[in-house]
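> next input, structure requested:
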Amino acid sequence: MRIILAFILLSLGSNSFANDSIVIRNLSALRIEQAPKIDGYLDEDVWKGAEIATDFTQGEPNPGEAPSQKTEVRVLYDDEAIYIGAIMYDVSADSIMRQLSNRDDEGNTDVFAVMFDTYNDDQNAYGFVVHPTGVQWDARYSASQGQDVSWDAVWKSEVRIDSTNWYVEMKIPYSAIRFSKEDVQVWGINFGRKIRRFREMNWWNTLNPEIDGLVNQFGQL
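As a prediction, the model looks like this:
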């Protein structure tokens, strides 16, 4: 996933943290009985009860520092799929960099991403990325083989932009990914947001540049 990993390499290559420990954040997904409509509007009641992932930190250009803009993410699930709702706060719609491009094309644009380590093995992950124009990226990542951008899953996303912010809704069917058959599961997860005009990449679970690896620095779902 070049659009993510290019920034990760920068994020892990400069500045330092106070120590080399990995801080693991936790987020609970809310089970729902009725799926939300995937339209970019997060106004349905099902979203209101979900825990919020926020307080992102920079991976680039100033690792560990507060981001320039606020981001909030919520996670829902049912028997069919997992649902992501994200709000990327900004100062105005004109500040949101966007560019029409083909699927899996990097583009010169802002980005929202979610990555799942479905076996919580700190080694393998699936990534799902959306541009403000609605363009989708997806890829698989492994510690041994790196990223596989040729992998394409079938999933749904919609984007909405208002006068200041942009919004993403995703539906990722379980059929698109592999995971354990256990009744109770813990997945690794991280959310990323690129603010292109500042060359800034922000992460929910902090990526410590003094620690090797990506998936091993995810939070938990």
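> all contacts plus neighbour counts: C-alpha atoms, from now on.
Noted.
> A50 is in contact with E72, isn't it?
No: the pair A50 / E72 is not scored as a contact, 11.2 Å apart, by CA atoms under 8 Å.
> ok, N190 to E200 distance?
As judged by CA to CA, to the nearest Å, N190 and E200 stand 16 Å apart.
> now the other sequence, so there's something to compare against:
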Amino acid sequence: MKTLIGAARLAAALALLPAAAGNAGAAEPIRAFKAAAPPIIDGSLSDPLWREAPSVTGFTTWRPDFGQVVPDPDQTIVWFAYDAENLYFAFRAPDSDPARIQASVARRDTIISDDWVCINLDSFGDKQSLYAFYVNPRGIQYDSRYAAGTEDPGFDVVWYSAGTIDTEGYSVEVRIPFKSIRYDGGDPVRMAVV
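Below you'll find the model as predicted:
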């Protein structure tokens, strides 16, 4: 397991694919953006990094209606970046009826009945295993690992998140240290976010 990698080795190696693209092979990968400075993980999205990093939208729902296309005013936007030690993600999830947002103040790993955003990180690029990082609108976490079609919900790693709810929806920021995940080495390191 590699725990830290040089930023140059990760450059242009992460790919984020919109779920709405259907066949993942049909989507054009978006390369990760190298952060000049780490963002403050506070859920506000005011950090300059999120104005520079690439974004993606066009996602579909998972629960309760799998595969449903989200209407334009409520389309989630995701930004992502990296530095020598971390992966960074920011989510803006507009909601035309923010009173409907489900966001409990709960213990870690107990948010599945809430609204949430999720990062599915295929760190080996094998399409057989992944890390799942869920965050509710208040920044509460749930993480698990999938391998050979089986989920390990007891899996816990160190990562950081924050969320804020406002009158137009919610925002979430995430920092995942490379030392918290396993991945194949290489030059460059390749991972997929699906």
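> what's the TM-score for these two chains?
Once the chains are laid over each other, their TM-score by TM-score structural alignment, normalised by the length of structure 2 reads 0.80; 171 aligned residues with a CA RMSD of 2.1 Å.
> N190 and E200 of structure 1: which has the busier surroundings?
Using other CA atoms under 10 Å, the more surrounded residue of N190 of structure 1 and E200 is N190, with 25 against 21.
> for the equivalent of P153 of structure 2 over in structure 1, which non-adjacent residue is closest in space?
Using TM-score structural alignment, the equivalent of P153 of structure 2 in structure 1 is V149. Once flanking residues are discounted, V149 of structure 1 sits nearest to A139: 4.7 Å by CA to CA, 6 or more residues apart in numbering.
> residues contacting the one you found?
Contacts for A139 of structure 1 (CA atoms under 8 Å, 6 or more residues apart in numbering) come out as M1, Y126, G127, F128, Q147, D148, V149, S150, W151, D152.
> counterpart of it in structure 2?
Mapped onto structure 2 by TM-score structural alignment, A139 of structure 1 lines up with S144.
> return the distance of its match relative to N120 of structure 2.
As judged by CA to CA, S144 of structure 2 and N120 of structure 2 stand 10 Å apart.
> any idea how far the counterpart of N165 of structure 1 in structure 2 is from I181 of structure 2?
Taking TM-score structural alignment, the alignment pairs N165 of structure 1 with G169 from structure 2. Counting by CA to CA, the separation of G169 of structure 2 from I181 of structure 2 is 30 Å.
> just want the most central residue of structure 2.
Nearest to the geometric centre of structure 2 sits I119, at 3.1 Å (CA atoms, centre = their mean).
> in structure 1, what residue corresponds to that residue?
So, by TM-score structural alignment, I119 of structure 2 is matched to V114.
> so its match sits against Q136, correct?
No: here V114 of structure 1 lies out of contact with Q136, judged by CA under 8 Å, at a distance of 11.7 Å.
> packing partners of the lengthiest helix in structure 1?
When structure 1 is parsed with DSSP state H, its longest helix is helix 2-11. If contacts are counted by 3 or more CA pairs under 8 Å, 6 or more residues apart in numbering; DSSP states H and E, helix 2-11 of structure 1 sits against strand 57-60.
> go again with 10 Å.
In terms of contacts (3 or more CA pairs under 10 Å, 6 or more residues apart in numbering; DSSP states H and E), helix 2-11 of structure 1 is packed against strand 57-60, strand 111-117, strand 124-130, strand 136-142, strand 146-148, strand 188-195, strand 200-203.
> can you point out the buried residues in it?
For helix 2-11 of structure 1, a neighbour-count test (16 or more other CA atoms under 10 Å) marks I3, I4, F7, I8, S11 as buried.
> how about those in TSV, adding distance to A143 of structure 1?
Formatted as TSV, the buried residues of helix 2-11 of structure 1 follow (distance: CA to CA, whole Å):
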residue	distance to A143 of structure 1
I3	17
I4	15
F7	17
I8	14
S11	17
